[in-house]
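Chemist: Here is a sequence together with a model predicted from it:
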Amino acid sequence: SYLDMRTPPAASYEISVVAKKWVWAFKYPNGWIESELHIPKGENVTLTMASDDVLHSLWIPAFRTKMDVVPGRYTQQWFNATQAGTFPLMCAEYCGQKHSEMITNVVVHETRGDFDKWLQNASDIHKNKTPVEAGEYFYKSRGCIQCHSLDGVPKNGPSFKGLFDSERKFTDGTSRIADANYIRQSILEPQSQIVTGFRPIMPTFKGQLTDEDITAIIAFIKAQK
């Protein structure tokens, strides 16, 4: 029945979902955040969802499931994937200029063991990736990609191309070289130094990234020549 479809089973694997223009963030029980949804085959999975900005809708066509993701409240949907593979996941509610780019994948692992192995390896990102590779992961999974390009074209924020060691001029008339300390401050206290020509819309990532995470992001930005 419709009620059964909307009521998650008591025994299910719960993943938290945050939607924001124009990315998805899937948070697993161990605290790991990924931009793709990974699940084991043959198990009940519940998504507890919220939006950081406007109305979105999480749609997985292959699963025939769709549910609105609403600002200021939680919604849920659940499913049990019966086939391993990779399937598209997208936003089905118009949410602004880059709505059509709010697409990612659902990766269904063949066994729970395969899923657990993936989650363990993914969670050990600083062990399994170089600092630049880890920084690229955070660039994508934390939503930096939506406001900071890599090709030199400004978006809602400055491009990361050629940013490191360049001079940044601020709205208060001061300036500063974009070294490691500047980038760290921009991540933790973004409102403290607003670059001329841009709005003060970047949120703080204080408490969301470790020092090691920030060091990786700095390495990634430094590599964008």
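Modeler: Happy to help now that I have it.

Chemist: going forward, measure contacts between C-alpha atoms and count neighbours the same way
Modeler: Fine.

Chemist: I'd like to know which elements the helix or strand containing Gln185 is packed against.
Modeler: Assigned by DSSP states H and E, Gln185 belongs to helix 180-188. If you count contacts as 3 or more Cα pairs under 8 Å, 6 or more residues apart in numbering; DSSP states H and E, helix 180-188 packs onto helix 211-222.

Chemist: Going by neighbour count, list what's buried in the helix it packs on.
Modeler: Neighbour counts over helix 211-222 (16 or more other Cα atoms under 10 Å) mark 213-222 as buried.

Chemist: other SSEs contacting that helix?
Modeler: Other elements packing on helix 211-222 under the criterion 3+ Cα pairs under 8 Å, 6+ apart are helix 131-141, helix 180-188.

Chemist: most neighbours per residue, which of those helices?
Modeler: Scoring the helices and strands packed on helix 211-222 by mean neighbour count under mean count of other Cα atoms under 10 Å gives helix 131-141 as the most buried, with a mean of 20.

Chemist: For Arg105, which three-state class applies?
Modeler: Quick fix: residue 105 is Asn, not Arg. Using DSSP: H, G, I helix; E, B strand; the rest coil, the secondary structure recorded for Asn105 is strand.

Chemist: Okay, one more to line up with it:
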Amino acid sequence: LDRLQMGASIRHSKLEGLEERETLFLEFHGSPRAVDEQIALVREICASFGGDELKWALEQEARTKLWTARHNAYWAARSLRSGCESFATDACVPISSLPTCILEAQRAAEAAGLTAPIVGHVGDGNFHMLVLYEPSDPAQRARAEALTDQIARIALAHGGTATGEHGVGLHKRNLMREEHGAAIEVMAALKAALDPSNIMNPGKILPDETDLTP
């Protein structure tokens, strides 16, 4: 969770004892000895990069409380601007590119003048920016939509994908050729061969101009 999202989570879920700053949540599994070794290693790594002392828990109730900030993140983020709607981005990049990609995404949101907290499951390089906008303001909605495309293109520029887990659907079809290039024709040929009448989920994933002629 970035600083903006963490602050929203603390206020929304009334999480005393947690700080309003960038926060990484980790879960360790294994034998008691293996878990102790993992915690010691992570503590050393965090300290070497200027991180705070770990806050951790073993009992289920205490663990659930720590995870609340992440589990309630969506509604916490929506509480930042009452009455607003949102778009969720789904950028996924190689882990080595993740810090740079997140910083570029934050700068893009700031330049667009939009409130956009970030949450992710960053162990696989995937993060989501929730872009908030006023539904009664067409110009603001347009900026929000443009920002979601910009975040996807930032991910592509870092060797990633426009959609890590949320799928393509309608809104990301315009990015598929940028991401996959000539492979789009191969996908279209397979689609046409398996679905010559184009009745299986028509109008999704592939760009509008793609030829689906069998």
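Modeler: Good, I have the coordinates. Note that the structure is predicted; figures quoted are calculated from it, not measured.

Chemist: Superposed, how do the two chains score by TM?
Modeler: TM-score for the superposed chains, counting by TM-score structural alignment, normalised by the length of structure 2: 0.31, backed by 109 aligned residues with a Cα RMSD of 5.4 Å.

Chemist: before we move on, back to that, quick one: which of the buried residues of helix 211-222 of structure 1 is nearest to Ala180 of structure 1?
Modeler: Ala180 of structure 1 lies nearest to Ile218 out of the buried residues of helix 211-222 of structure 1, by Cα to Cα, at 6.3 Å.

Chemist: elements contacting the helix or strand where Ala62 of structure 2 lies?
Modeler: For Ala62 of structure 2, the host element (DSSP H and E) is helix 60-71. Here helix 60-71 of structure 2 touches helix 3-13, going by 3+ Cα pairs under 8 Å, 6+ apart.

Chemist: Can you check what angle separates the helix it packs on from helix 60-71?
Modeler: 130 degrees (axes from the mean of the first three to the mean of the last three Cα atoms, to 10 degrees).

Chemist: list the buried ones in helix 3-13 of structure 2?
Modeler: Residues of helix 3-13 of structure 2 classed as buried by neighbour count (16+ other Cα under 10 Å): 3-10, 12.

Chemist: can you redo these as TSV with distance to Ile118 of structure 2?
Modeler: Below are these laid out as TSV (distance: Cα to Cα, whole Å):
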residue	distance to Ile118 of structure 2
Arg3	8
Leu4	8
Gln5	6
Met6	9
Gly7	11
Ala8	11
Ser9	11
Ile10	14
His12	16
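
Chemist: From those, pick the one nearest Ala73 of structure 2.
Modeler: Ser9 (5.9 Å).

Chemist: Would you check how far apart the closest one and Trp67 of structure 2 are?
Modeler: 11 Å (Cα to Cα, to the nearest Å).

Chemist: Also Arg11 of structure 2?
Modeler: 15 Å.

Chemist: Kindly report the same for Cys46 of structure 2.
Modeler: 19 Å.

Chemist: go on, Ala91 of structure 2?
Modeler: Here the criterion is Cα to Cα. By it, Ala91 of structure 2 lies 22 Å from Trp67 of structure 2.

Chemist: Which one's more surrounded, these two?
Modeler: With neighbours defined as other Cα atoms under 10 Å, Ala91 of structure 2 and Trp67 compare such that Ala91 has more, 29 against 14.

Chemist: Would you state the strands of structure 1 in chain order?
Modeler: Taking DSSP state E to define them, one finds strands in structure 1 at 13-20, 23-27, 33-34, 37-40, 44-51, 56-60, 65-69, 75-80, 85-91, 103-109, 167-169, 175-177.

Chemist: surely Ala25 of structure 1 meets Thr48?
Modeler: No - between Ala25 of structure 1 and Thr48 there is no contact under Cα atoms under 8 Å: 11.6 Å.

Chemist: which neighbours do the two share?
Modeler: Here Ala25 of structure 1 and Thr48 have Val17 as joint contacts, going by Cα atoms under 8 Å, 6 or more residues apart in numbering.

Chemist: What segments of structure 2 are strands?
Modeler: For structure 2, the strands defined by DSSP E occupy 85-88, 91-92, 118-121, 126-133.

Chemist: I'd like to know which elements the second one is packed against.
Modeler: Other helices and strands packing on strand 91-92 of structure 2, by 3+ Cα pairs under 8 Å, 6+ apart, are strand 126-133, helix 138-157.

Chemist: Packing partners of the longest one?
Modeler: Using 3+ Cα pairs under 8 Å, 6+ apart as the contact criterion, the neighbours of helix 138-157 of structure 2 among helices and strands are strand 85-88, strand 91-92, helix 98-112, strand 126-133.
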